[in-house]
Structures are given as structure tokens and as C-alpha cells.
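Engineer: predicted coordinates and the sequence they were generated for:
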Amino acid sequence: MGKIHSIETMGLVDGPGIRTVLFFQGCSLRCQYCHNPDTWDLKSGKEMNVTEIIKILKRYQPYYGETGGVTCSGGEPLLQAEFLIELFKQCKKEDISTCLDTAGYGNGDYNELLEYTDLVLFDVKHYIPEMFRKLTGGNFNIISNFLDALKKSGTPIWIRHVIVPGLTDTEEHIRRLKDYISGIPNVEKIELLPYHTLGAKKYEKMGIDYPLKDIEPMDKEETKKLQNMILNIES
């Protein structure tokens, strides 16, 4: 059984094509800019088995076309690696494309999981261990272990990185980020995402202090300039 927070049936931004997005419950990181604190607790969420989920996926399979499929996001799906392997194995039997949206912060047999994964959306929190810990509270070595397995697997990768004013928005940061990404093979796409404050109300409702309450949302045009910079596009 897996713990699922919620399901989006017609997702358009979490991988190619039209996708069913499964938001897994549970996350060990505490990213300062997280907008889904309601996904942190692994004990919460709805218990579902693979058969139940496959039934939902097959209902929407006609919409997937040649590029769509299922994306497992979170939370952090890798905290439920065994269930994820079981689900992706069944998806392959049903000819459903599989995408893993992850920060790489979990446990389990990454090698087996990546055998059944068509695409990884890899959320790079930071490339410097000390800054990674400051931003997320996590251990950078855990990310490195996943990345090692990802490199060996040859699985196609889309890189995602959140641009936060005063934290990750300088040109120097972007240059060093680009250097870090250059050491990762099979990267097909890089997306810089502007920080937003849409999750702030969730913190208030849950009685949790919002870490970046004094930070304004990232300007989308400035984010676009940095995006062009990392892709070597003249703006």
C-alpha cells in the first residue's frame, strides 16, 4: 500500500503531454520555500494499492497520447520506493509512460526503480552541501547517492531549480549551477522556476511559521533572463 496525498488527473506542467499526477505523502526535507507543508507527514494521506491507482490511470489513458502518462510527485516519492517500483512495473505492463518528480531524497533500490522510469524531473535544491542544508535541513550525501544511480541509469532528466530572491537569484549562482548540471549526463531540459508565496496560507492554517514570510515573489521576467543565461540564449 502507498500513501497518496492527492491526485491531479489532467496535469500539464509535470512532464511531457497530459499526465495524471500522483502526489505522494511524506517528505523528510523542510525546504524554506516549500508550498506543500501538508505533504510532509508520512503518517497522513490516503492508503491506496497499485490496482486502485492503475484503474484510475487507465481511465485517463486515452488522453495521454504519445507523450503523456503518469508523474509521481510529492512530498517525496522516494520515501515509498518499494511501492513506487511496484506501481511503475505495472505501468510498463499497461504501456503507461512513467515520470518521477523528485528531489532525490529518499531510500530504497534506486537502480531497480530507474529501470522502470522513463523520465526524471530532478529538483536541484542547491549544489553546495552547506547551502543545501541551510535551505532544506537535509544531508547532501543522500542527494549524491541518488544522483550517482541516476547517472548510471541513463534515464532522461529534466532539471528544475527554484529562483528565490536573495538566495538563488544571482548570475554567479546561475553560472555555478550550470557547472554543476554540466556534470550530469542525459539532461534534456533545464527549467528555472520563480519563487511564489501561494503556500503561505497553508502554513498559517497549520500553525507553522512561514520561513520566507518577508520575501517577495520572484519577478518572472528576471527569472526568464536567468533562464536564457543558463541556456546560452541572448535576451
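Structural biologist: That came in fine, so what should we check first?

Engineer: hey, let's count contacts and neighbours off CA atoms from now on
Structural biologist: OK.

Engineer: count of residues packed around the nearest residue to residue 67 once chain neighbours are set aside?
Structural biologist: Using C-alpha to C-alpha, 6 or more residues apart in numbering and skipping the chain neighbours, the partner closest in space to residue 67 is residue 17 (5.0 Å). Applying other C-alpha atoms under 10 Å, we find 17 other residues in the vicinity of residue 17.

Engineer: show me what contacts residue 17?
Structural biologist: With contacts defined as C-alpha atoms under 8 Å, 6 or more residues apart in numbering, residue 17 is in contact with 64, 65, 66, 67, 68, 69.

Engineer: list the contacts of the closest residue to the first one other than its chain neighbours.
Structural biologist: Take residue 64 and drop its neighbours on the chain: the residue closest to it by C-alpha to C-alpha, 6+ apart is residue 18, 5.3 Å away. Residue 18 makes contacts with 10, 11, 12, 63, 64, 65, 67, 68, 69, as judged by C-alpha under 8 Å, 6+ apart.

Engineer: A further structure is provided below for comparison with the first:
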Amino acid sequence: MTGRMHSLESMGLVDGPGVRAVVFLQGCPLRCRYCHNPDTQAVTGGTEITAEELTRRLLRFRPYFAGGGGVTFSGGEPLMQPEFLAEMLRRLQENGIHTCLDTAGAGRGDYEAILSHTDLVLFDVKHEDPDGYQALTGGDIRQPRAFVDAVGRADVPMWVRHVVVPGLTDSDAHMAALRDYIKTLPQVERVELLPYHTLGMGKYAALGRPYSLSGVPEMDKARCAALEQQWFSSWNRRL
């Protein structure tokens, strides 16, 4: 079985617990206004790789996983390659590797096969409101909601992450609505607010595409941390 991989990070420290290898799979159906990796969106991009070869490469990092690390599949949107993703998760779990899925829940496929070999879901909540979700991503919020239902049935722990953009997702009204939405999600162990940054702007220019948030300043990191403490500390203090 083969899949398409955009890139591989060998020493990730922010995409799940411990030291992790992070596999960025190619393809994403969303067009998030703040996406900093537009080069991962096309399903035909990246490099073709077999499950056997990728497994061999990832197992080389096993010594770094001691103390709770493992492998995280990100993207793009990893659910865009559901069969390949399920196969890789199965292979890694069979080798005793902790598996993590970093997803916006925007793909399709056999969620049961995927989640049965997933130890942790990093769920990227784009927006809690259907109209806000569509305006921000171009997608349909019913897809991530179906994925969330599957996570609940599979009883997989979840960390929620949300990008905070000045003028778009940083108001108290939005934070209150987001908190109410997160209360409905299953198995939430942590909530992380991620400050919007502009590091991907140059990629849009290289691709000949306009950047819709041009002129929007980066989110102040201290204010983002304060919002996380104010609105979501009830989850994070349990850690």
C-alpha cells in the first residue's frame, strides 16, 4: 500500500506528548484562511511512499520515544488518505509505538478502522458555528461533527486545539461559544489556543495565490495564553 507524504519531522515537540516523529500527509479539502502550509493541500503533491518504507523509517526513531513520545500523523488533512493512515497506525501500534492523529475531522473513510489504532486525537476546531466554519474554511461543519461522533464511540482521548486570529476568533463572545461547544465533545483532556502567525505568507506568493488575511497582524502570544487560562483552565488544570 502506498500513500503521499509531504514531509517528515523527526523531533517534534508540540504535536502530542513527548518527543515525536510527525508525518505530514498530503491533501486537504479545506482552504482555511490562515493555512500556513498551502503546499500540502493538493492531493497530487508530495512524495509517494509505501507503508513498509515509512514504517521502517519511523521505527528508526524508537529510541527517542522513551518517556511517552511516539508518532503523530498530520497534514494537510490525514483523513484524506484513510486507508493508508489506518494501515500505518496499525503497523505502529503493533510495534508498541504511541500513535496520535492531528486532524480537523475533514476527511472521509472508515473512522472505526482508523480510531481503533489511535491512542490520542489532536482535534483542530476551526469554528463552532456552521456559518463561521464555512466562511473560515470553505468546508461543511457536518464532516468534523461526524468524526467527533466516531471519536466518542471509539472512546479515544482528545486534545482540542484552536487557532486564534485577531478580529476573527479572539472575541469574548467567540471564546464563550467555543467553550460551550468543547463541553459537548467527548474525552477532552486539554485545550490549547494557538496564536495566528504569518510564517506561511511567502508560500502563497510562490504558488501565485492571494493571501486572504494580508494585513492582519500576528496574534499576541501573551494575550493568547491569557485567553486560554481565562476560558479553558478547567480542562488544563486536570493534567
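Structural biologist: Good, I have the coordinates. In this text, all values refer to a predicted model and were calculated from it rather than measured experimentally.

Engineer: looking at the contacts of residue 17 of structure 1, which is nearest residue 113 of structure 1?
Structural biologist: The closest of the contacts of residue 17 of structure 1 to residue 113 of structure 1 turns out to be residue 69 (C-alpha to C-alpha; 16.6 Å).

Engineer: and the contacts of the longest helix along structure 2?
Structural biologist: When secondary structure is assigned using DSSP state H, the longest helix within structure 2 turns out to be helix 221-236. If you take C-alpha under 8 Å, 6+ apart as the criterion, helix 221-236 of structure 2 is touched by 164, 175, 176, 179, 188, 189, 190, 191, 192, 193, 194, 195.

Engineer: can you tell me the closest non-neighbouring residue to residue 10 of structure 2?
Structural biologist: By the measure of C-alpha to C-alpha, 6+ apart, the closest residue to residue 10 of structure 2 outside its immediate chain neighbours is residue 21, 4.4 Å from it.

Engineer: now do the contacts for the one you found.
Structural biologist: By C-alpha under 8 Å, 6+ apart, the neighbours of residue 21 of structure 2 are 8, 9, 10, 11, 12, 58, 61, 70, 71, 72.

Engineer: wait, is it part of a helix?
Structural biologist: No. Residue 21 of structure 2: not assigned to a helix; according to DSSP: H, G, I helix; E, B strand; the rest coil it is strand.

Engineer: how close does it get to residue 65 of structure 2?
Structural biologist: Plainly put, residue 21 of structure 2 is 9 Å away from residue 65 of structure 2 if you go by C-alpha to C-alpha, to the nearest Å.

Engineer: buried sites along the helix or strand hosting residue 134 of structure 2?
Structural biologist: For residue 134 of structure 2, the enclosing helix or strand under DSSP states H and E is helix 130-137. For helix 130-137 of structure 2, a neighbour-count test (16 or more other C-alpha atoms under 10 Å) marks 133, 134, 136, 137 as buried.

Engineer: wait, doesn't the second one sit right on residue 128?
Structural biologist: By that I understand residue 134 of structure 2. No. The criterion here is C-alpha atoms under 8 Å, and residue 134 of structure 2 misses it with residue 128 at 10.4 Å.

Engineer: look up the closest residue to residue 43 of structure 1, ignoring the ones flanking it.
Structural biologist: The shortest distance from residue 43 of structure 1 to any non-neighbouring residue, by C-alpha to C-alpha, 6+ apart, is to residue 26 (7.5 Å).

Engineer: pretty sure the one you found contacts residue 41?
Structural biologist: Yes. With contact defined as C-alpha under 8 Å, residue 26 of structure 1 counts as touching residue 41 (4.9 Å).

Engineer: more crowded one of the two?
Structural biologist: Each of residue 26 of structure 1 and residue 41 has its neighbours counted (other C-alpha under 10 Å); residue 26 has more, 25 against 14.

Engineer: run through who's touching stretch 203-216 of structure 2.
Structural biologist: 33, 34, 36, 37, 38, 39, 166, 201.

Engineer: okay, those in a markdown table with distance to residue 183 of structure 2 and neighbour count next?
Structural biologist: Shown next, in a markdown table, are the contacts of stretch 203-216 of structure 2 (distance: C-alpha to C-alpha, whole Å; neighbours: other C-alpha atoms under 10 Å):
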| residue | distance to residue 183 of structure 2 | neighbour count |
| --- | --- | --- |
| 33 | 26 | 16 |
| 34 | 25 | 21 |
| 36 | 28 | 17 |
| 37 | 29 | 15 |
| 38 | 31 | 20 |
| 39 | 34 | 20 |
| 166 | 24 | 16 |
| 201 | 34 | 20 |
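
Engineer: just the helices in structure 1 please.
Structural biologist: According to DSSP H, structure 1 carries its helices in the segments 50-64, 81-93, 110-115, 129-136, 140-153, 171-182, 200-206, 220-230.

Engineer: so residue 60 of structure 1 sits against residue 9, correct?
Structural biologist: Yes. With contacts counted by C-alpha under 8 Å, residue 60 of structure 1 reaches residue 9, the gap being 7.4 Å.

Engineer: picking up where we left off before, let's have the contacts of helix 221-236 of structure 2 in JSON lines, adding neighbour count and distance to residue 221 of structure 2.
Structural biologist: Compiled in JSON lines, the contacts of helix 221-236 of structure 2 are given as follows (neighbours: other C-alpha atoms under 10 Å; distance: C-alpha to C-alpha, whole Å):
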{"residue": "164", "neighbour count": "25", "distance to residue 221 of structure 2": "10"}
{"residue": "175", "neighbour count": "19", "distance to residue 221 of structure 2": "16"}
{"residue": "176", "neighbour count": "13", "distance to residue 221 of structure 2": "19"}
{"residue": "179", "neighbour count": "15", "distance to residue 221 of structure 2": "20"}
{"residue": "188", "neighbour count": "19", "distance to residue 221 of structure 2": "23"}
{"residue": "189", "neighbour count": "15", "distance to residue 221 of structure 2": "22"}
{"residue": "190", "neighbour count": "19", "distance to residue 221 of structure 2": "18"}
{"residue": "191", "neighbour count": "23", "distance to residue 221 of structure 2": "16"}
{"residue": "192", "neighbour count": "20", "distance to residue 221 of structure 2": "12"}
{"residue": "193", "neighbour count": "18", "distance to residue 221 of structure 2": "10"}
{"residue": "194", "neighbour count": "16", "distance to residue 221 of structure 2": "8"}
{"residue": "195", "neighbour count": "19", "distance to residue 221 of structure 2": "6"}
